[in-house]
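Enquirer: Coordinates for the following, if possible.
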Amino acid sequence: MQTTLGQFNETQSTDAFALQNSKLLKVSLNQVTVQAKLGSMVAYQGDVTFEHAGSGGLGRMLKKAVTGEGTQLMKVTGSGEVFLAVQAQDIHLIYLENDMITVNGPNLLAFDTGIDWDIRRVEGASSMMGGGLYNLALKGTGWVAILSDGPPVLLNVAAAPTFADAQAAITWSSGVSTGIRTDFKMKNLIGRGSGETVQMSFQGQGWVLVQPSEGRITADVTQQSSSGGGLGSLLNG
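Expert: Predicted structure coming up:
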């Protein structure tokens, strides 16, 4: 048989996390145990087990209940390989070495057991908006895979005053502090769902990754929420 399918052969990378392509993540479970976005498995080979990841303790369960931020996670264990993807969105890998990044919850795809997580509030957000703005802080040593709706841009925060839409800023490094831009009229926030009315500021030494979209991931989360999933039931434990 003659085909043109050879270009799609499985990658033979020996890394625990490897990009099969820009939209598909391969995880070798012989090396790691993984927590991944619920529903992100598209294929696996070998002896693989999937179970609810839980909230990781009472404190984080209470934060989940109060903030409603993050994403539902599943724990993936076993031997073999699992392939993860979410609606053909772009996937990016970050390896932390006793470091921390902050991730917009819907943009988190997977991380390994060397990474701990917590829920953090954006400084200044609660006084501007009901409930505030919350994200996931990931800290430790290991791999993190994040999603972007299209090819993102990596901005050097130290180079100039930096601002981004709250839904478009998907992750930033540990040397960056955040806030809410307040030099626009409060009435623009009332009754508006667009991220364009909620601008985050970034300063310090580090970077922020900004996706070219504020719509698809947000829309997906809204649909999940209406069917019993999404932000409202994040990390149920």
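Enquirer: switch to C-alpha atoms for all contacts and neighbour counts from now on
Expert: Noted.
Enquirer: show me the contacts for the nearest residue to Leu93 once chain neighbours are set aside.
Expert: Ranked by C-alpha to C-alpha, 6 or more residues apart in numbering and with sequence neighbours excluded, the top spatial neighbour of Leu93 is Ala145, at 4.7 Å. Applying C-alpha atoms under 8 Å, 6 or more residues apart in numbering, we find Ala145 in contact with 91-94, 108-111.
Enquirer: From Ala158, how far off is Ile119?
Expert: Noted for Ile119: a distance of 25 Å to Ala158, by C-alpha to C-alpha, to the nearest Å.
Enquirer: okay, now Gln87: neighbour count?
Expert: The local packing of Gln87 (other C-alpha atoms under 10 Å) involves 12 other residues.
Enquirer: related to what we said a few turns ago, higher neighbour count, Ile119 and Ala158?
Expert: Using other C-alpha under 10 Å as the criterion, Ile119 and Ala158 rank with Ile119 on top: 19 against 15.
Enquirer: how about the helices of the chain, start to end?
Expert: According to DSSP state H, the chain carries its helices in the segments 58-67, 216-226.
Enquirer: Another sequence for comparison is provided below:
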Amino acid sequence: MAQLRTEGHRVLVVDLHGDSVRAVTGSMIAYEGQVTFRNAGMGGGGGLRAAFKQKVTGESLSLMEMAGQGTVRLAVDAQHVVVVPLAGDALHVESSQLLALSGGLRSDVTFAGLRGASSGQGLFTTVVSGQGEVGLLSAGGPLIALEVSPQYPLVVDPDAFVAHRGQVTQSFVTDVTWRSAVGGGSGEAFSLRFDGTGVVYIQPQER
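Expert: Here you go, the predicted structure:
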């Protein structure tokens, strides 16, 4: 089975053993061995249903498939990289922070709500599910994992959100006060609230 590992903090190394891994198009910086590259097809390998959703929602997830025997190194804009293992569960990811998916994983697009009630602009996340490993990107420093419990719901800036997993529900909170207090943001302010039991991953730099 293909293995994902980090080299330093900003490079993802993919070891291929006659199998394949999907990665963000254009992220390859070097490779060794007998490796072939091709477009992963409509929906980034998630099937026609995922492709249709991406077209309708505007969610952009362009993936390439790397197959063969060898080692491939991936990076995007010197962002930090982390490998998250999945064991039959699902990971909801901001598509711009997704770097690579190992062979047995599938991707789909889900509607998360409206960015603003007045703007009507949609917010969508990519759902990765199955058994395998996911390579995630984090801008501005290492990825931060925050626990969510029924006693302690979590509120995060949507521009810092990267992913979440577990039995977690996501909702939108209109919260102008905290943005006004720190002088951040513009236009209609809102936050993402997570309730339940699970983990939310955020990055230290806003998009």
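Enquirer: TM-score for the pair, please.
Expert: Superposed pair, TM-score by TM-score structural alignment, normalised by the length of the second structure: 0.86. Supporting alignment: 197 aligned residues with a C-alpha RMSD of 2.5 Å.
Enquirer: What lines up with the residue nearest to Leu93 of the first structure in the second structure?
Expert: With TM-score structural alignment as the criterion, Ala145 of the first structure lines up with Gly135 in the second structure.
Enquirer: do the same with Gly46 of the first structure
Expert: Using TM-score structural alignment, Gly46 of the first structure sits opposite Gly33 in the second structure.
Enquirer: Tell me how many other residues crowd its match.
Expert: By the criterion of other C-alpha under 10 Å, Gly33 of the second structure has 11 neighbours.
Enquirer: Excluding residues flanking it in the chain, which one is nearest it?
Expert: Using C-alpha to C-alpha, 6+ apart, the nearest residue to Gly33 of the second structure is Gly70, at 4.2 Å.
Enquirer: how close does the spatially most distant residue from the centre of the second structure sit to Asp175 of the second structure?
Expert: Distance from the C-alpha centroid of the second structure peaks at Ala181, with 29.4 Å (C-alpha atoms, centre = their mean). Going from Ala181 of the second structure to Asp175 of the second structure by C-alpha to C-alpha gives 11 Å.
Enquirer: From the centroid of the first structure, which residue is nearest?
Expert: Central residue of the first structure (C-alpha atoms, centre = their mean): Leu108, at 1.9 Å.
Enquirer: from memory that residue sits against Ser148, does it?
Expert: No: look at Leu108 of the first structure against Ser148 with C-alpha atoms under 8 Å: they stay out of range, at 9.2 Å.
Enquirer: Contacts only, for the closest residue to Leu96 of the first structure other than its chain neighbours.
Expert: Using C-alpha to C-alpha, 6+ apart and skipping the chain neighbours, the partner closest in space to Leu96 of the first structure is Thr141 (4.9 Å). By C-alpha under 8 Å, 6+ apart, the contact set of Thr141 of the first structure is 95-99, 114-115.
Enquirer: how about 10 Å then?
Expert: Residues in contact with Thr141 of the first structure (C-alpha atoms under 10 Å, 6 or more residues apart in numbering) are 95-100, 112-116.
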